[in-house]
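# Provide a 3D model corresponding to the input given below.
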Amino acid sequence: MHPPRRHEPVFGEPWQGRAFALAILSSRIACGGVNTDAFRHALERLDRAAYLGDGYYGRWLNGAELMLTERSILAPGAVEARARNLRGEHVDEPPIPEPDRPHYAPTAEGSLRAVDTVPAFAVGESVRARNMSVPGHTRLPGYIRGHVGVVESRQPAAVLPDTNAHFLGENPQHVYSVRFDSRELWGADADPFALTVELYESYLETIS
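From the prediction side, this is the model:
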């Protein structure tokens, strides 16, 4: 990649800027407010063609369409029908169902929140990433589950993506930067280096 050039356009092609704006607006409409976690969860559930075949901003459009369809704001097949009409095929659009927007209202802007509880882990403490299977969205990487690392620093508390993505509450928690040794994660033959991951408190457990 080349470094940014003076007066370089923000988007490589004009349609990408429109796609970006449509995805942001669609997310607000579908979620009743800004919910980055719900949008990420929509992207995770796209099939291979929708995720990879249409490029980065095409992926955003496909994710937005999924969210709008799930919330019954768009009817399944509505986008395809409109595209065919633009090509002059004259097809009927499917009827729009009754909207099913979630009862969601963020308590503040952004994802950072104040937490009254005392942090469960201290800087320098050895911790283990929980070896747990999450049925929906999570920010706990699979390759660190069950492995031991060291708390390097504590970050500001933030909304828990696992519940926020499903409109089950913000559930804010303390967040920790945890350093893992590459050989702990991938075995003794791995090249030696340190990997730091930001992890929510419920992703970690003490080492007895």
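# CA only for contacts and neighbour counts going forward, please
Noted.
# what's downstream of the longest strand along the chain, the next helix or strand?
Ranked by number of residues, the top strand in the chain under DSSP state E is strand 148-158. Per DSSP states H and E, the first helix or strand lying C-terminal to strand 148-158 is helix 161-164.
# what's near enough to touch Thr36?
For Thr36, the contact set (C-alpha atoms under 8 Å, 6 or more residues apart in numbering) comprises Ala165.
# roughly how far apart are it and Ala42?
Using C-alpha to C-alpha, to the nearest Å, one gets 10 Å for the distance from Thr36 to Ala42.
# cool, Ala190 as well?
Going from Ala190 to Ala42 by C-alpha to C-alpha gives 34 Å.
# got it, and Ala105?
Taking C-alpha to C-alpha as the measure, Ala105 and Ala42 are separated by 19 Å.
# following up with a second sequence; could you model it the same way so I can compare the two?
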Amino acid sequence: MNSIHDMGGMHGFGPVKIEENEPVFHADWESRVYALVRTWYPWGRYRSWGSFRHNLEKIPPKDYLDMSYYERWFYVYEKKAIETGIVKRAELERGCADPDYLIPHLESHSDSWLGSRRLNEELPPKFSQGQAVKAKKINGSAHNRLPRYVRGKAGVIFSINGVYALQDTNEKDEQPCERPKNVYTVRFSSIELWGDDGNENDYVFIDAWESYLDFD
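Below you'll find the predicted structure:
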């Protein structure tokens, strides 16, 4: 999906500011949001909430830039909680639960969910180490994890990293099948990515599912 979240390679945002001795959470409410998301996540998967990342991508661009990291998390889960009946909007506005409202039973996610971990299986790789490849030009409103700035660019397979479940969604924010695919680390020259602004000694390494790549 092409949206403001895909900021890699974009200009105008200034340097990355490194905070010395940065705390895990900058405020108490951030830790509560984190706990809330971890608690709801399995049930959200079971109720087909769709990809968490895809829902982050659909935040309006101005709001996305104005929000902090955990504000985005809270925005997505507040929206999904209302849509799926965990809470009513009136409860959020009042700041207290409705004692007469029947909360849906929280069921765990399906055992068929493969998750994002490395899978204990092997598939014959389509590409080999050192092989020239080109990243596909993937656009549209569906979710994928191929950075926009490498699409259509040529690179070289640096390593083969094993099999993982593809995390893409369709336009309806559904993951109809988490197809196991080989994942590769691909090396891109900075000159290939940014032309004269690149440097012949600089490279960018991107992890990509096999379905994101073609032979060059």
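# can you pull the TM-score for these?
Once superposed, the chains reach a TM-score of 0.76 (TM-score structural alignment, normalised by the length of the first structure), with 191 aligned residues with a C-alpha RMSD of 3.3 Å.
# on that earlier part again, which parts of the longest strand of the first structure are buried?
148-154, 157-158 (16 or more other C-alpha atoms under 10 Å).
# that one vs the second structure, mean deviation?
Here the mean offset of strand 148-158 of the first structure against the second structure after fitting is 0.9 Å, by mean C-alpha distance after the TM-score superposition for the first structure.
# more neighbours: Ala105 and Ala42 of the first structure, which one.
A direct count of neighbours by other C-alpha atoms under 10 Å for Ala105 of the first structure and Ala42 places Ala42 higher, at 22 against 14.
# that one: which element?
Counting by DSSP H and E, Ala42 of the first structure is found in helix 36-44.
# the second structure: matching residues for the helix or strand just after that helix?
Using DSSP H and E, the helix or strand that follows helix 36-44 of the first structure in sequence is helix 48. Alignment note (TM-score structural alignment): helix 48 of the first structure is matched to residues 61 of the second structure.
# now, among the buried residues of strand 148-158 of the first structure, which is nearest to Cys31 of the first structure?
Among these, Ala158 lies closest to Cys31 of the first structure (C-alpha to C-alpha), at 18.8 Å.
# what's the matching residue for the closest one over in the second structure?
Alignment note (TM-score structural alignment): Ala158 of the first structure maps to Tyr164 of the second structure.
# that match against Pro180, yeah?
Yes - here Tyr164 of the second structure reaches Pro180: they are 5.4 Å apart, a contact under C-alpha atoms under 8 Å.
# give the residues shared as contacts by these two.
Between them, Tyr164 of the second structure and Pro180 share these contacting residues under C-alpha under 8 Å, 6+ apart: Leu119.
# so where's the longest helix in the first structure?
Taking DSSP state H as the criterion, the first structure has its longest helix at helix 14-31.
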